[in-house]
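S.K.: any chance you can model this:
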Amino acid sequence: MPPIYYLALGFAFTLGACIGSFLNVCIYRIPAGESIVSPPSRCPNCGAGIRWYQNIPILSYLLLGGKCASCKVRISPRYPLVEALTGLLFVLVLYYFGISWATPVYWLFVATLVVITFIDLDHQIIPDVISLPGIPIGFACSFAIPWISWSDSLLGILIGGGSLFLVAFVYELLTKKEGMGGGDIKLLAMLGAFLGWKAVLPIIFISSLLGSLVGVPVMLLKKADSKLAIPFGPFLAAGALIFLFWGRAIIHWYLSFFVT
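M.R.: Just a heads-up that it's a prediction; the model follows:
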């Protein structure tokens, strides 16, 4: 492959890692109701400001030995993990979609999923401030994606949000307990907006499968605590990413069983 190809992938990773640094701010501040713009980045322990050369994605964490430069308290390794994960996802988007309008759209999409995943893991919530604007944004972005029409996106919103709402309604009707959070319903509507209605059922299937593979062992380790709360948002996000990168191949593989 030509050197320019590797330069482009390197640029994508660097851009993603820098975006990931900002996503760490969003993950920490949005649930707390704080501004993601000001004040500038600071140590959550001592409150000391973080200078620009101490805020270089991944590299600064390694050079500082994973500790705050001021108070020497250990910094969570999740910060560089989020940066590296976002960089890797940006590389995958560029690799699969090339230089096209789809690439910046899906860069925005995967960055949003990273924030939602870690907030849901920490607080068991999916903030409306992310998912609700994501629905019209995903619909608007459908006009830039040749293989997703505006009608596909609109149906994705209706089927995505409607299917989980129906499941939640029936479950609550039968058990008198809430089994599906409203945040998950809004998230699937957003996923349908970005990926179209054909993605909804595969995402539900994949996320449910992943949730079972992870949730059942966790519940067993927790002595079969049936009330153990396991957030479903990260599994929906994982299902969406799997469909984004390998959805067409999965659908073709599945349909091959019915074609003679």
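
S.K.: every contact and neighbour count from this point should use C-alpha atoms.
M.R.: Fine.

S.K.: residues contacting Ala17?
M.R.: Ala17 sits next to 57-58, 82-87 when contact means C-alpha atoms under 8 Å, 6 or more residues apart in numbering.

S.K.: also this sequence, please, to line up against the first:
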Amino acid sequence: MSVELNTLNIIIGIFIFAFGVSIGSFLNVVAYRVPQKISLVSPRSFCTHCKKNIPNIDLIPIIGFFLSKGKCSNCKTKISYQYPFVELLTGILTLFVFFKFLTPLDLINIIPYFNYDNSIQFGKFHFTNFVPFFTSLWIIYTGIALSIIDIKQRILPDFITIPGTIIGFIIGSLNPELGWLESLIGIVAGAGGLYGISSLYKLIRNKDGMGMGDVKYLGFLGAVLGWKGIVFTLFYASITGAIVGIIWGIITKKGLKEAIPFGPFLGFGAFLVSTFGVEIAHYLFG
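M.R.: Predicted coordinates:
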């Protein structure tokens, strides 16, 4: 790798990471405000304890947490480590999926430039190169917000899942490897399949197994992954959910009596499919 290309990778990487942590900061806002039915636009960021506005310097992702020593500058209430963790995680995942699916040259090719005769020339932009990147990014960002909400509130709000399904359908329709029909089938298979499983569980056990939020979320994921992706998503989610559930039951000494939110595992399964689907399929089927 040339020195120039290596330098370009570092510069673009810094910007992508900064973008990711900024999105992570916004996802923290979404995770807090959506269940409280507070506008995402107004009021500006405030301490959840004393309700005072947070100083601008403390709003800088990750850095602001340490500048404030992890406390509200007004009431001195401790700030949850969730905030810098989510920001850092989002930054790392954004950086990872960017370099997995794209290169800095893909970004540069988007920028128009002037020819010697002052005519505008666009670079060699290939939209299809960006589809896997946007798909994975969409699943990561929505998955992080929904996971936080599901863990804390045990809900997967329609405010995210329903618009997310519509946007997911658009992304899926633009994906040449998926198309609008398979995206639509994915929505029906995801929501309908999980609803059927949940109904069967309730019929046998006489109690709810999964909420409608999980049903809508899997339909949402089906829009961007298609029905095949949904099968693997549900498989990975079930395996990881079972493992974590058993470990959690041992730690809390409650066995399998305590239900755990399924949303985070659906998000994790979808992340594996969208980001490593090709590698996993190659490993399993050759």
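
S.K.: rewinding a little: now, the contacts of Ala17 of structure 1 that are in helices?
M.R.: Among those, DSSP state H puts 82-87 in helices.

S.K.: mind putting those residues into JSON lines with distance to Gly138 of structure 1 and neighbour count?
M.R.: Below are these laid out as JSON lines (distance: C-alpha to C-alpha, whole Å; neighbours: other C-alpha atoms under 10 Å):
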{"residue": "Val82", "distance to Gly138 of structure 1": "23", "neighbour count": "26"}
{"residue": "Glu83", "distance to Gly138 of structure 1": "23", "neighbour count": "25"}
{"residue": "Ala84", "distance to Gly138 of structure 1": "25", "neighbour count": "21"}
{"residue": "Leu85", "distance to Gly138 of structure 1": "22", "neighbour count": "18"}
{"residue": "Thr86", "distance to Gly138 of structure 1": "19", "neighbour count": "29"}
{"residue": "Gly87", "distance to Gly138 of structure 1": "21", "neighbour count": "27"}
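
S.K.: Thr175 of structure 1: which of the contacts of Ala17 of structure 1 is nearest?
M.R.: Checking the contacts of Ala17 of structure 1 against Thr175 of structure 1 by C-alpha to C-alpha gives Val82 as the nearest, at 37.6 Å.

S.K.: distance of that closest one relative to Ala238 of structure 1?
M.R.: Separation of Val82 of structure 1 from Ala238 of structure 1 (C-alpha to C-alpha, to the nearest Å): 15 Å.

S.K.: let's have the contacts of Ala17 of structure 1 in JSON lines, adding distance to Leu108 of structure 1.
M.R.: Formatted as JSON lines, these follow (distance: C-alpha to C-alpha, whole Å):
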{"residue": "Pro57", "distance to Leu108 of structure 1": "18"}
{"residue": "Ile58", "distance to Leu108 of structure 1": "21"}
{"residue": "Val82", "distance to Leu108 of structure 1": "15"}
{"residue": "Glu83", "distance to Leu108 of structure 1": "15"}
{"residue": "Ala84", "distance to Leu108 of structure 1": "16"}
{"residue": "Leu85", "distance to Leu108 of structure 1": "14"}
{"residue": "Thr86", "distance to Leu108 of structure 1": "11"}
{"residue": "Gly87", "distance to Leu108 of structure 1": "12"}
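
S.K.: spatially nearest residue to the spatially most central residue of structure 2, not counting backbone neighbours?
M.R.: Nearest to the mean C-alpha position of structure 2, counting by C-alpha atoms, centre = their mean, stands Ile140 at 2.1 Å. Nearest-residue entry for Ile140 of structure 2: Phe271, 6.5 Å, with adjacent residues in sequence omitted and distances by C-alpha to C-alpha, 6 or more residues apart in numbering.

S.K.: show me what Glu141 of structure 1 aligns to in structure 2.
M.R.: Quick fix: residue 141 of structure 1 reads Cys, not Glu. Matched to structure 2 by TM-score structural alignment, Cys141 of structure 1 sits across from Ile171.

S.K.: for that match, give me its contacts.
M.R.: The contact partners of Ile171 of structure 2, taken as C-alpha under 8 Å, 6+ apart, are 131, 134-135, 223-224.

S.K.: if I look at the residue nearest to Leu88 of structure 2 when sequence neighbours are not counted, how far off is Leu178 of structure 2?
M.R.: The shortest distance from Leu88 of structure 2 to any non-neighbouring residue, by C-alpha to C-alpha, 6+ apart, is to Val21 (5.8 Å). Val21 of structure 2 is 30 Å from Leu178 of structure 2, where distance means C-alpha to C-alpha.

S.K.: what does Gln153 of structure 2 give?
M.R.: Using C-alpha to C-alpha, Gln153 of structure 2 is found at 34 Å from Leu178 of structure 2.

S.K.: which one of the two has more residues nearby?
M.R.: Leu178 (19 against 14; other C-alpha atoms under 10 Å).
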